[in-house]
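Enquirer: Pasted the sequence and its predicted model underneath.
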Amino acid sequence: MDTSHEIGEAVPGDALRETGVTIREAGPDDAVAGVRPRWVALPETSGEVAALMRVSAEHDLAVVPVGDGTKLGWAGPPERCDLLVDTCCLTLDGGTVVEHSSGDLVAKVSAGLPVDVLSSTLARSEQELALDNPLPAGTVGGTLATAIAGPRRFRYGTARDLLIGITVVLADGTIARSGGRVVKNVAGYDLGKLFCGSYGTLGIITEATFRLHPVPADRRWVVAELPAFEVRAAESTNGAGAPAFPGRPGPPGGLDALVAELAASQAEPSAIEADWPDGPDALGGPTLAVLVEGTAAEARARAVQALIGRRGAARVTGEPPGWWGTLPGEDVLLEVRIPPARLGGALRAIAAGELPVRMRGSAASGVLRIALAPDVGERAFAGFVSRVRDRLGHLGGRLIVVTAPRELAGGVDRWGPAGALPLMRRIKERFDPGRRMSPGRFIGGI
């Protein structure tokens, strides 16, 4: 009997087990965007991750890192996946998962640490990592790898702005560190900025060091139900006197102006979010919510209320609206990034997609997330992406398909055009010449 195939299957698995890391056979629930791996590894230290990567390099195994798995369906499916490296058991030196220097407002954490656990740990010292994870679960590593951020990105920035140190394991097993207390860069690269948003295609994040902030003494939200005219003003033109998008809603000039006024106001809001339950083409207007934090929050919130009051009734509350800091949907999710000054054009572009949507996001940061119905249909979905992406391109914006069923996402380019693609390919070649780290997951098939 020919057992060559069985031997070929067993040898890499045996080599992985010889590292001393816990290895198990993968099951259906371990699939990465529909692609099932052969093994799952549960390393406990950066050194064990390095050992796994050396074995994977020797046997040409494709590797995908995973945390809670909440975002495994995001981005494209890997071209192949042999080993899933689960970061759930990772610890720092000494066996801890958090090293919190409260006096320095700095925390070094394991990449496998759940974000909500980190939040509760820091809260005991009245400090926080100001990222506002929009998912109910997720790990530090997954948050960095997908570069996701919530409403307060307007004031505090994204993960790459709060990250001051990182430890990663590269495809050949090299442990590399940059920033924080230890500086060991790889060929001059800023590892933190490269690995944020890389979707596991450059290596595995094992540790991260963050700059923290004190928990604000007070918080107030100003919430307003804006009238429909804010998003259905007069038709825009194409420069020749004709409507740019005949029959579609015009520019929300009032909303644009209001957001700009709020962003520049002395009230110094931490976030300006908008929610369109039925999309920008609906008869109703959006709900606008503005967060004010810190000293004199009540008085500053009243000033915001007065600014909004000229356009619609606003109320001040100590609690956020129910939709605050959450995604509009998780089955078919798209993201629009647009210069904030062109928010009106982005809304017209989305309305021109001619599909019902639910949308919310940061009006002041120019990041909008769109949810479509899971049963939208392949042709309708492809048409929507094409129409919206074409119009956004003229505005300096872009549309990304964050997640969608394979039958929908397979008919479109998930990422769209990217002028930096040649540079990104060179970086991929530098860090992963064998294309074994999450191959095909990122833009351009990287």
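Expert: Sure thing, it's come through. Numbers count the residues shown, from 1 in each chain.

Enquirer: C-alpha from now on. contacts and neighbour counts both.
Expert: Fine.

Enquirer: What ranges does the stretch 251-400 of the chain have for its helices?
Expert: Ranges of helices within the stretch 251-400 of the chain are 253-263, 297-309, 343-351, 378-393, based on DSSP state H, counting those that start in this stretch.

Enquirer: Is it possible to get a markdown table of those helices that adds distance to residue 152 and mean neighbour count?
Expert: Below are the helices of the stretch 251-400 of the chain laid out as a markdown table (distance: least, C-alpha to C-alpha, whole Å; neighbours: other C-alpha atoms under 10 Å):
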| stretch | distance to residue 152 | mean neighbour count |
| --- | --- | --- |
| helix 253-263 | 12 | 19 |
| helix 297-309 | 16 | 19 |
| helix 343-351 | 18 | 25 |
| helix 378-393 | 24 | 18 |
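
Enquirer: also this one, for the comparison:
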Amino acid sequence: MTRNRTSTAAPDLAALSRSLDGAGEVREAGPGDAVDGVPAAAVVRPTSIAGASAVLREATGQGLVTVARGAGTALDWGCPPERVDLLLDVTRLNRLVEHEAGDLVVVAEAGLALRDLQEAVGEAGQELVADVPRARYTAGSTVGGALATAASGPRRLQRLALRDLVLGATVVLADGTVATSGGKVVKNVAGYDLAKIMTGSYGTLGIIVRAAFRLHPVRPARAYVLRTGPLEEVADLAREVIGSQLAPAAVEIDRQAGSDEAVLAVLLEGTGDAVAARAAETAALVGGAVGEEPAWWARLPVGDTTAKATATLMGVNALLRAARSAEQAHGAAVAVRGSAVGVLHAGITTPTAAALAGVVTRLRAAAPGPGEGTVTVLTAPAELRAGLDVWGPVGGLELMRGIKQRLDPGRNLAPGRFVGGI
């Protein structure tokens, strides 16, 4: 089926405004109101969860397609939606609802910027370990946006990914139902862990409006150990560090495009003397030296196309080698950077769509399936993305479609943005 990504339904702005009952505003969309190149017809900014619920109920009643937007730092991730009749901007849902420092728990609305949340909990010597890409963090990436895209970064090695830190979520479904699950909520929805299934769903199942997270105490000292070497050697050393008793907070690899070498960077966190001792042990183990935080730390590699590649611990070396062979075979530049535990990103620059498809195919051959690894194209120029399978093999697709059918039977929430046209 050919999807029209430009035509939109005509929203009844007056009815949408009435549904808010003063809890927000509605306006016609402007030139900057688009999702991955698909222009919106109208924009709504609710100021309360009740307002978000009422306006979404009205939008779905009008047959509109609604797409959520936070700071807009990842609106070009995933696939373009089939259309955007209504852009639901959550940035006025930006309260820090509760911070129970003694329990290491924070509850925040979806439009709160992560940097503002970190500043608030940091006053108690705590942090949410949500290492979203630094460019997104600086640009104001929100709680809801980070969850919707399943963002994570270097320190997931020791303290897990954001999806593992979310205790509960409040979500507005397409029909306006306010659903909750997990901890720090009043009403649970039987059968679904909404916090988990919404994480990484790109707003296709429901719109996250509030979430509760587990925090960690800020560790007062940190040190970096760096080592540059051949690809296979660096991958082997990374596995040694991960399997050691050194308890690294992060083990990252950076392989620049065109290089047969990579940089290993190990982060140690804790108290001063203990960190210094562990850093010295790590440097001896890998044959490296204690140094400063690398300039590339927590940043996505540069390229016209960005892909997320996962692999088993043993499969990281294969991904690095596949990047090099893809460059040689397709005249491409493929930079690879990320966690040696097996969650990396590739920055890919290719001359043609065929070359990009060839690079992605080679990377997927090194990460051959959901059980052993995957390669997902997050962003790509429209002229190169046409005809490209951006998601690749995905396990449980029929289950995902069943959840979509249950939660959004009319396909009113960002249809087409997620895997399988969901």
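Expert: Yep, it's here. Please read these numbers as outputs of a predicted model, since none were measured by experiment.

Enquirer: Which one of the helices of the stretch 251-400 of the first structure lies nearest to residue 68 of the first structure?
Expert: Checking the helices of the stretch 251-400 of the first structure against residue 68 of the first structure by C-alpha to C-alpha gives helix 378-393 as the closest, at 28.7 Å.

Enquirer: so how far is the strand or helix carrying residue 120 of the first structure from its chain's centroid?
Expert: Using DSSP states H and E, residue 120 of the first structure sits in helix 115-123. Counting by C-alpha atoms, centre = their mean, to the nearest Å, helix 115-123 of the first structure is centred 19 Å from the centre of its parent chain.

Enquirer: Please name every helix or strand in contact with that helix.
Expert: Helix 115-123 of the first structure is packed against no helix or strand, with contacts defined by 3 or more C-alpha pairs under 8 Å, 6 or more residues apart in numbering; DSSP states H and E.

Enquirer: What are the buried residues along that helix?
Expert: Across helix 115-123 of the first structure, burial judged by 16 or more other C-alpha atoms under 10 Å covers 115, 116, 118, 119, 122.

Enquirer: quick one: the most centrally placed residue in the first structure from residue 69 of the first structure, how far?
Expert: Nearest residue to the geometric centre of the first structure (C-alpha atoms, centre = their mean): residue 148, 2.3 Å. According to C-alpha to C-alpha, to the nearest Å, residue 148 of the first structure stands 14 Å off from residue 69 of the first structure.

Enquirer: Residue 212 of the first structure now?
Expert: 25 Å.

Enquirer: how many neighbours does the residue nearest to residue 90 of the second structure when sequence neighbours are not counted have?
Expert: Leaving aside its sequence neighbours, residue 90 of the second structure sits nearest to residue 111 (C-alpha to C-alpha, 6 or more residues apart in numbering; 5.0 Å). Neighbour count of residue 111 of the second structure, defined by other C-alpha atoms under 10 Å: 26.

Enquirer: quick one: what's aligned to residue 290 of the first structure in the second structure?
Expert: Aligning on TM-score structural alignment places residue 290 of the first structure opposite residue 266 in the second structure.

Enquirer: one step back: would you mind giving the secondary structure of the residue nearest to residue 90 of the second structure?
Expert: coil (DSSP: H, G, I helix; E, B strand; the rest coil).

Enquirer: thinking again about what came up before, with distance to residue 204 of the first structure added, can I get the helices of the stretch 251-400 of the first structure in a markdown table?
Expert: Supplementary listing: those in a markdown table, determined by distance: least, C-alpha to C-alpha, whole Å:
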| stretch | distance to residue 204 of the first structure |
| --- | --- |
| helix 253-263 | 37 |
| helix 297-309 | 41 |
| helix 343-351 | 35 |
| helix 378-393 | 31 |
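
Enquirer: can you tell which of those helices is closest to residue 138 of the first structure?
Expert: Of all these, helix 378-393 comes closest under C-alpha to C-alpha, at 27.6 Å.
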